[in-house]
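> Test case, fold it:
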Amino acid sequence: MSKPQVTILVAVWNTAAYLPQCLESLRRQTLRDIQVVCVDDASTDESLAVLRHYADLDERIQVVALPKNQGQAHARNVALRQAKGEFVCFLDSDDWMADDCLEQAVCVFRAHPSTDSVLFHTLYYYNESRQDEFSMKPFDVLRGDEAFVLSLTWKIHGVYMVRATIHERYPYDESARAFSDDNTTRLHYLASREVRTCQGTYYYRQRQTSVSHQFNLRRFDYLVANQSMKRQLVALRVADDVLNLYENHRWLNVVDMYMLWFKHRTSLSTFAQRRALALIRDSWRSMEGQRIKPSLRRKVGYMPCKGHWRLFMLQENGYFFLRKLMGRL
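This is a model prediction of the structure:
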């Protein structure tokens, strides 16, 4: 196979029912010179058999089987090490792309040589009768730092294609089993000279069994990923205003995760309750209180109470108890 224009990373875990639609959408791409690297993350269903069947059908599809499950970020990094394309994107194994999706993105890169990241047109797919477009203010072009700031609070999404040179510099963040891939997206945008959009459509399947739709201990990986992002921003010496913005976003996440713990903790085991609370406490301790906006620092339920964990817990328990009484929780 000649050098591909695009490498698509497909991390797979127990999605045998969806893989045919995913892989057929890649085989139908109007851009033919592609490389598809599928990494099976120790699936317990028929996913690996499906992958090997498609590898036999199409020489552009490569399959790597991992001996033990290590999470999506790790699986994508294994795939990334096999990438030969000028551009790289991911396709989740339960999602699919419109036939011209990859070609649309590459056309934007070719038309604008200073562009380093291109966002796909993204549709949240619930069922045949419900498909919601990601709500994003239209833009022609953003500087990388502008896109980075918008991605901190997801005013733009993270479904995109990026130059391989940037992806190699910033592989997937493996600090958490879930949610840490968000950090990688933000760093790719920050490293980009220009960020644009294209009309190639990515269909993002919404499943109730996904991590983001369940309440379990894994949900609290979000806080671990947030701390990793903070460390990376500090290491990159980003401007204070950017760090302040992220620290405020991170603080809101700490309070939100405490709310989830307060509301659903009885559905967790005793061990999981304690572990989740410990993760919240770790994030609370790591906050730089002086970066939090005064309006938040003075707001009941959002006061950091730095150095006084029991006081913070007392505040949160009282705040969310009152909200529950008022029917607002």
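
> CA only for contacts and neighbour counts going forward, please
Noted.

> All the strands of the stretch 201-329 of the chain, residue numbers only.
In the stretch 201-329 of the chain, no segments count as strands under DSSP state E, counting those that start in this stretch.

> could you show me where the helices are in the protein, in order?
19-27, 47-57, 72-80, 101-111, 144-152, 164-169, 181-191, 221-236, 240-264, 270-286, 294-297, 309-325 (DSSP state H).

> Pipe those into TSV and attach distance to residue 134 per row.
Output for those, formatted as TSV (distance: least, C-alpha to C-alpha, whole Å):
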stretch	distance to residue 134
helix 19-27	20
helix 47-57	29
helix 72-80	23
helix 101-111	16
helix 144-152	13
helix 164-169	24
helix 181-191	16
helix 221-236	21
helix 240-264	20
helix 270-286	29
helix 294-297	29
helix 309-325	30
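
> Next, the second sequence, to be compared with the first:
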Amino acid sequence: MQDLPLISVITTYYNSVQLGDFVQSSMNCLLHQTYKNIEFVCVNDGSTDSTLAELKVFAKHDSRIKIYTKENQKYAQYSKAYGQEKASGKFIFLFDHDDVIDPDTVEKCYQTFLEHPNLDIVTPIVVTQFTDGKIKSINNIYDEDSLDKKFEYKEFSGKQIIHDTVGRYDIHIRGLYRAKTFKSHSFSFTEPLLNADEIVERLIFEEASMIGNCNAVYTHFIHPDSSAKKLSIKKIDLVRTDVLLRNIFKEKNIYEDRKSIFEFVAYKNLVNAIKIFHHFSHEMLPEERQIQFNRIKNSYKNLDKNEVKTQFEGLSKAYNSILLSNFSFLFLYYRFKK
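The predicted structure is shown next:
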């Protein structure tokens, strides 16, 4: 074990017991990894349930578990950044508390680094599954795949990978990172956003010389009652993220190739943000209401409306062209449309 490099597995926890007994499921999964030289960096993000107590029970029986408790700052980016700072391994694996990996996942990822030393990130096959057992997709970096299909090794440059996240993620990457690559950009993004981690993740991908895959399995669960599925004022953040990403992608000269995808998704996010604003408007204080309104208006201003129109045909094109012609009309239309 002494010859093996230390690997840090970072897991963030927030009310994980209350949300679904995820301390038990995650620890039982992680502690049975066949790769043994691991430190488990467990960030308790200000949980108010028994999450911390349950983590301490596991830590009593396994010295590899390191628990760090921080104040909850309402955004996941800060707990990920905290784990990023505390991880001391040569390699880092980011793991969601409500997911599952096979017992040999970390070992297979590391073995792939040995076989392909040019890599900076190794991703297992990502199985996206509903909690009722139904599988949504199985992806091997790009292609929708099957676990029964013969595994095919692939590798791509980090620049190609970030390019293929413009507008939407056409890649599926989790797994093991070289620490230098993983820490190249802090998850503590310059402003709090619901999905700031998706901005940081893209920047980290770009730092990777090459990204490869292995035949280990990471199962990501979709929970119908998760915060990501719930209607929330925070989802207005998506329009702010689109403004920031558009600028980033333009600066990196990777926007034009996928402009149509990006702008169509940004339009959908804008419409959803307007609907959310009207739904929660009565709950917001005047100052917050103005801030969110300005975000939405700025999103409309930056949207390439002509590009969006090209995505529609016939009556749908005429309908959306009218909506896009004037911000006030668009904003008021979704105030009254149910």
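
> Make a markdown table from the helices of the first structure and add mean neighbour count and distance to residue 199 of the first structure to it.
What follows is those, written out as a markdown table (neighbours: other C-alpha atoms under 10 Å; distance: least, C-alpha to C-alpha, whole Å):
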| stretch | mean neighbour count | distance to residue 199 of the first structure |
| --- | --- | --- |
| helix 19-27 | 20 | 16 |
| helix 47-57 | 17 | 27 |
| helix 72-80 | 23 | 25 |
| helix 101-111 | 19 | 6 |
| helix 144-152 | 20 | 18 |
| helix 164-169 | 16 | 21 |
| helix 181-191 | 23 | 19 |
| helix 221-236 | 18 | 30 |
| helix 240-264 | 18 | 30 |
| helix 270-286 | 16 | 39 |
| helix 294-297 | 13 | 39 |
| helix 309-325 | 15 | 43 |
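
> mind checking which of these is nearest residue 95 of the first structure?
Residue 95 of the first structure lies closest to helix 19-27 among those, at 5.7 Å (C-alpha to C-alpha).

> and that closest one, what does it pack onto?
Applying 3 or more C-alpha pairs under 8 Å, 6 or more residues apart in numbering; DSSP states H and E, we find helix 19-27 of the first structure packed against helix 47-57, strand 96-97.

> try 7 Å this time
strand 96-97 (3 or more C-alpha pairs under 7 Å, 6 or more residues apart in numbering; DSSP states H and E).

> Onto which residues of the second structure does the strand it packs on map?
Mapping strand 96-97 of the first structure onto the second structure (TM-score structural alignment) gives residues 100-101.

> Next, the contact list for the equivalent of residue 39 of the first structure over in the second structure, please.
Taking TM-score structural alignment, the alignment pairs residue 39 of the first structure with residue 43 from the second structure. Residue 43 of the second structure makes contacts with 11-13, 67-69, 79, 83, as judged by C-alpha atoms under 7 Å, 6 or more residues apart in numbering.

> who wins for neighbours among these?
Neighbour counts for those peak at residue 79, which has 29 neighbours (criterion: other C-alpha atoms under 10 Å).

> what sits against it?
So residue 79 of the second structure contacts 12, 43, 45 (C-alpha under 7 Å, 6+ apart).

> quick one: the last one and residue 74 of the second structure, what's the gap?
Just to be clear, that refers to residue 45 of the second structure. 9 Å (C-alpha to C-alpha, to the nearest Å).

> Sweet, I'm off.
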